[in-house]
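**Student:** Sharing a model that was predicted from the sequence below.
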Amino acid sequence: MPSGDAITIASAAFLAVGGFLFGYDSGIISSTIALPHFKQYFDSPSDDTAGGIVSSFQGGAVLGTMINMAVADILGRKMTIFSGSVVSLLGSALQAGSTSMAMLIVGRFIGGVAVGMLTSTIPMYASEISMPKWRGALSGLLQWFLSWGFLVAQWLGYGCSFSKTDFSWRFPLAFQCVPALILVTGIWFLNESPRWLMEKDKHEEARIVLNKLRKGENASQIDLEFIEIRDVIAADREIGKVSAMSILTKPSWRKRLLLGCGIQAFGPLSGINVINYYGPRIYELLGIGTQTSLMIIGISGALSIVYCTIGLWMLDKVGRVKPLMVSAAFLGAALLVNAVQAQYINPDNANQLRSMVAMNFVFSLFYTPLGIISWVYPAEIFPVEVRALGNAITTFTNWLVNLVFAQFSPSALTHIGFRYFLCLLRLQPHRLPLLFGSSILKPKALVPHALDDPVGAMAMQKETSLSAHVEERQV
């Protein structure tokens, strides 16, 4: 029998296939809309249409997170992931078989619904089954697998770009079915979240699952974790019934919601997805051809795997807040360098072009801490009673901001070119108040079900006293 650590790590790695699906679905469209045969088949889509193809995915993801707000705590973590994966299969089939632009956009929208459901469930699920020593890294696997998905999308798109038929864009879109099928078939071999089971008063089932996940550990430690989860849930019930509005009306939860939404919004506000979705368009402004630009993006994707591997290794060693501050500073610097160079761009100056491409690589490097932590942090800071709702709302924020950038970026790049990056640069200083605000909440030192106080350092004391109160009443 495998140890509890092996089961937990394998479970988190499997869940992160949803991150691969997210990365692949997001990445494949950048190469697809740049391919000559795609443009020929759909009669050279306009900027607004290209924006619609990309933003329909983001719009679907917004709806997917809204669906999660309503059903994630009812269906449970496993069934939510299964449902999202089935929806993904439907969307992928429609995209690959598209005979009209409307069919393609509907397929992208449905695929987005699926990814919205998955991305607002998987980090939370991974956090709930993980042991404290691995919690940050296992939750952050979503971003690592996302990078792999993006890498495969870019190189598959690059390889298929040499095809002289519609295969060049249909096959890459059809490949989205592969990770979805893996999730559909494999999710039933995972254990349900013990915290969700206990929230539904399935205590015996939760104990069995917890024993599997912590197999090999001291029995008293497993019992202590079981009691801790049970008592935190009981304490909140003792205080009063939790409703969907509680996350807004309770000050400490509202503060966590603001921090989680802010950190999730930082990702798209950085401009990362403008570069990811419209990379070929950006490099076209520099005079670089489609196939060369796809190769550059593929190399950047390969380096992202290295960045994410190092980032995951460091995550639980350096905490969450300091990497976010470093990320914000250097992302702004990289944007500034390219925005300034773009004012004096000379397509015949090879050194300048190489410098601007290199700045995009630097940008990708320093996005890594933000990319990982934006999924880990919101999954850690909410108490179990509102974790699914809180995680769904923070993910909703990410997709909503993405939707705006995805729709309007093609027109912006056409009309103002690289000056668009000056607009992105102006958004960077607005991160700092939230980054400093997040320093009061450092989940590195706390377990998720103990986070229920405006100041993170006091959370354990409060929950301990509440748990003791419940124990006295039970006796």
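**Tutor:** Now that the structure is in, tell me what you want to look at.
**Student:** alpha carbons only for contacts and neighbour counts from here, please
**Tutor:** OK.
**Student:** Show me which positions of stretch 24-34 end up buried.
**Tutor:** The neighbour-count criterion (16 or more other CA atoms under 10 Å) identifies Tyr24, Asp25, Ser26, Gly27, Ile28, Ile29, Ser30, Ser31, Thr32, Ile33, Ala34 as the buried residues of stretch 24-34.
**Student:** ugh, wrong one, I meant stretch 185-192
**Tutor:** For stretch 185-192, a neighbour-count test (16+ other CA under 10 Å) marks Ile187, Leu190, Asn191, Glu192 as buried.
**Student:** The residues you listed in strands, which ones?
**Tutor:** Restricting the buried residues of stretch 185-192 to those inside strands, with DSSP state E as the criterion, leaves an empty set.
**Student:** mind putting those in TSV, distance to Asp316 included?
**Tutor:** Putting the buried residues of stretch 185-192 into TSV (distance: CA to CA, whole Å) gives the following:
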residue	distance to Asp316
Ile187	27
Leu190	25
Asn191	24
Glu192	25
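**Student:** Going by distance to Leu141, which of the buried residues of stretch 24-34 wins?
**Tutor:** Sorting these by distance to Leu141 puts Tyr24 at the head of the list, at 15.0 Å, by CA to CA.
**Student:** so which strand or helix has the nearest residue to the closest one once chain neighbours are set aside?
**Tutor:** The shortest distance from Tyr24 to any residue that is not its chain neighbour, by CA to CA, 6 or more residues apart in numbering, is 4.2 Å, and that residue is Gly149. Using DSSP states H and E, the element containing Gly149 is helix 135-160.
**Student:** repeat for Ala180
**Tutor:** Counting by DSSP H and E, the element that carries Ala180 is helix 177-186.
**Student:** buried sites along that helix?
**Tutor:** Cys177, Pro179, Ala180, Leu183, Val184.
**Student:** could the residues you listed go into CSV alongside distance to Gly116?
**Tutor:** Rendered in CSV, the data for those read as follows (distance: CA to CA, whole Å):
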residue, distance to Gly116
Cys177, 16
Pro179, 15
Ala180, 14
Leu183, 15
Val184, 16
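**Student:** Pick out whichever of the buried residues of stretch 185-192 sits closest to Gly111.
**Tutor:** When those are ranked by distance to Gly111 (CA to CA), Ile187 comes first, at 18.7 Å.
**Student:** Second structure follows, compare the two:
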Amino acid sequence: MSDSKDKTANIVHNIQSISDQQNSSTAFEIDKEIDSYVYHDKSWWHYSHFIKLHWFIFALTLSSTNSGYDGSMLNGLQSLSSWQDAMGHPKGYVLGALANGTTFGSIICIPVAAWISDRWGRKYGIAIGTSITVIGAVLQGASTNYAFFFVARAVIGFGFGITSLASPILIAEIAFPTYRPTSTAIYNVCWYLGATIAAWVTYGTRLITNSYSWRIPSYLQGIIPLCQIVIIWWIPESPRYLVSRGRIEEAKKFLFKYHTGNDTSERATNLVNFELLEIEQALELEKLNSQSKYTDFIMIKSFRKRLFLLMFTGAMTQLSGNGLVSYYLNLVLNSIGITEEKEQLQINGCLMIYNLVISAVIAFTCYWFRRRTLFLASTAGMLISYILWTILSAINQQRGFEHALGQGVLAMIFIYYLSYNTGLNGLPYLYVTEILPYTHRAKGLNIYGLTVNTTLIYNGFVNPIAMASIDWKYYIVYCCILAVEFVTVYFTFVETYGYTLEEVAAVFGDESVSKPFDQKSFEKPSSEHVEYEKNADV
């Protein structure tokens, strides 16, 4: 224990040394808050350098379209008789394995994804991941049977696993500080952009009477990754990566160009110097991260609470009933008597457009609300809509699939997704980041990701089997799960809104709070932090 304290003290000393060096070289006193250096008084679209930077960020968010495209495409393909014939009419666990193909690939790439981005840079990580995804899409389109199609999907998942790690990291590391939370949250919104594209592509290709009705959507899964391969070389490398490699001048050049518009005034120079200091301090703190252990999440009381929240939040994102519609919408529609191919594809396409709009609106406004409030509103809304969904489905089947009741179920699906997107689309990643101290953040996110992938596998195998066996009765399981989620969120989730990342440690009862920028004792949420979140210009 004393050795750990000595190491921590050394690192804090190193951080202070960096701060002293920075002070002496810049002729101004380093303040503790980024707000002291942000001097732009207009919205971002009034500045050409921000427009260009945000265009780069948008190009990076396209990485998440692949996952959305994949789920929506598979939904659409299941409605195509030509695909069913080519794959041997998969059902139950056979269909589940196919749906999980990309998940298996993503799990396999976990050991190498972070290493690639740290070793060669975020840009090269994205380039490698998208290249593998394009290869997988070509193999998928050329598939001749179930096994071929499954392997192709695993290749796609492997490539996406690398890209989905590197892209959000690069977004967070190049974004301007006050726009960083929204820029990061928008990443997951593009999941629905990919889903919308796939839904309407499969709707259009349904008119083709041969195998190209499903081959074309499969090939097109590689189009957006191919575009990213071309665009990525114009996107700048992360200044944090550059600093970690000793390329300080390149990092400073990036910050001046994209965060100040090459403004050389004193206030712009102060902003750049502060950001460089912040990066250097974070790199010093990574030495603490190397001392942390996964067993801390079990051995330390406050970390056991964090472990529970990490795993429960990850499970909620995939185990709240959304897996039924994401990959098996046709089974849900069949259960309420909507079996016509064209109508199923139209519903899939309209649902994805709806989700895209709703999730985008929420991403731009969620920072005005408390995290716990959003989780409670989300789980309550999902629970109510699922209960009504279940009741209407039961009555609909008893009455021989009346059109009006079927439309009622559809309405509940749309209401359900309004609730889901409110709390479980972009918010979970932000929340789990806030509850983790810097020393354990990377390991905590790995636990969170593993939980998400585990529940995805459950969805892939259990959902199609249960739907084929008991139809609407399976919804009762999710009603129970959602009820447990609401109660658990109410009694166990801590509020992180308004707290700095360091102050959250006190909420968990940590004995000491390490603050590299401010050593004040914890008292209450920082008013500056609250105003920062409310006024962050989107």
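**Tutor:** Received it, and whenever you're ready, just let me know what you need. Bear in mind the structure is a predicted one, so any value in this text is a computation, not a measurement.
**Student:** What span of structure 2 is the helix holding Gly149 of structure 1 aligned with?
**Tutor:** Under TM-score structural alignment, the counterpart of helix 135-160 of structure 1 in structure 2 spans residues 180-205.
**Student:** Tell me the gap between the matching stretch and the middle of its chain.
**Tutor:** On the basis of CA atoms, centre = their mean, to the nearest Å, stretch 180-205 of structure 2 sits 12 Å off its chain's mean C-alpha point.
**Student:** How about it, which residues are buried there?
**Tutor:** For stretch 180-205 of structure 2, a neighbour-count test (16+ other CA under 10 Å) marks 180-203, 205 as buried.
**Student:** ok, and for whichever strand or helix holds His13 of structure 2, which residues are buried?
**Tutor:** Using DSSP H and E, His13 of structure 2 sits in helix 2-26. Of the residues in helix 2-26 of structure 2, those buried by neighbour count under the rule 16+ other CA under 10 Å are Thr8, Ile11, Val12, Asn14, Ile15, Ile18, Ser19, Gln22, Asn23.
**Student:** so what corresponds to the fourth one in structure 1?
**Tutor:** Under the alignment by TM-score structural alignment, Asn14 of structure 2 pairs with no residue in structure 1.
**Student:** Kindly provide the distance from the closest residue to Asn14 of structure 2 other than its chain neighbours to Lys5 of structure 2.
**Tutor:** By the measure of CA to CA, 6+ apart, the closest residue to Asn14 of structure 2 outside its immediate chain neighbours is Glu284, 7.3 Å from it. Between Glu284 of structure 2 and Lys5 of structure 2 the distance is 15 Å, computed by CA to CA, to the nearest Å.
**Student:** Show me the contact partners of stretch 8-23 of structure 2.
**Tutor:** Contact partners of stretch 8-23 of structure 2, identified using CA atoms under 8 Å, 6 or more residues apart in numbering, comprise Glu29, Ile30, Asn273, Leu277, Glu280, Gln281, Glu284, Leu285, Lys287, Leu288, Pro516.
**Student:** To clarify, my last question referred to stretch 439-450 of structure 1.
**Tutor:** Residues lying outside stretch 439-450 of structure 1 but in contact with it, judged by CA under 8 Å, 6+ apart, are 127-128, 132, 136, 229, 232, 316, 319-321, 377, 380-384, 451, 454-457, 459-460, 463.
**Student:** Mean deviation, stretch 447-454 of structure 2 versus structure 1?
**Tutor:** In this overlay with structure 1, the average offset of stretch 447-454 of structure 2 from its partner residues is 2.3 Å by mean CA distance after the TM-score superposition for structure 1.
**Student:** mind checking the SS state of Phe162 of structure 1?
**Tutor:** Each residue gets one of three states, and Phe162 of structure 1 gets coil by DSSP: H, G, I helix; E, B strand; the rest coil.
**Student:** thinking again about what came up before, which of the contacts of stretch 439-450 of structure 1 count as buried?
**Tutor:** For the contacts of stretch 439-450 of structure 1, a burial check counting by 16+ other CA under 10 Å picks out 127-128, 132, 136, 229, 232, 316, 319-321, 377, 380-384, 451, 454, 456-457, 459-460, 463.
**Student:** from the middle of its chain, how far away would stretch 187-201 of structure 1 be?
**Tutor:** Stretch 187-201 of structure 1 sits 22 Å away from the centroid of its parent chain (CA atoms, centre = their mean).
**Student:** Then stretch 85-94 of structure 1?
**Tutor:** Distance of stretch 85-94 of structure 1 from the chain centroid (CA atoms, centre = their mean) equals 19 Å.
**Student:** matching residues in structure 2 for it?
**Tutor:** Under the criterion TM-score structural alignment, stretch 85-94 of structure 1 matches residues 130-139.
**Student:** distance of the residue of structure 2 most remote from its centre from Leu283 of structure 2?
**Tutor:** With CA atoms, centre = their mean as the measure, structure 2 has its most outlying C-alpha, relative to the mean C-alpha position, at Arg399: 41.2 Å. Counting by CA to CA, the separation of Arg399 of structure 2 from Leu283 of structure 2 is 65 Å.
**Student:** List the residues that contact Arg206 of structure 2.
**Tutor:** Taking CA under 8 Å, 6+ apart as the criterion, Arg206 of structure 2 is in contact with Leu80, Ser213, Lys342.
**Student:** Just give me the closest of these to Gly96 of structure 2.
**Tutor:** Closest approach to Gly96 of structure 2 among those (CA to CA): Leu80, at 17.3 Å.
**Student:** Map the closest one onto structure 1.
**Tutor:** That one, Leu80 of structure 2, aligns with Leu35 by TM-score structural alignment.
**Student:** and its match, what does it touch?
**Tutor:** Under the criterion of CA under 8 Å, 6+ apart, the contact partners of Leu35 of structure 1 comprise Ser161, Ser168, Trp169, Thr290.
**Student:** Map Ile216 of structure 2 across to structure 1 for me.
**Tutor:** Using TM-score structural alignment, Ile216 of structure 2 pairs with Phe171 in structure 1.
**Student:** okay, now the residue nearest to its match when sequence neighbours are not counted: neighbour count?
**Tutor:** In space, not counting the residues next to it along the chain, Phe171 of structure 1 is nearest to Ala96; the distance is 6.9 Å by CA to CA, 6+ apart. As a burial measure, the neighbour count of Ala96 of structure 1 was computed by other CA atoms under 10 Å and equals 21.
**Student:** where's Tyr258 of structure 2, which helix or strand?
**Tutor:** helix 248-259.
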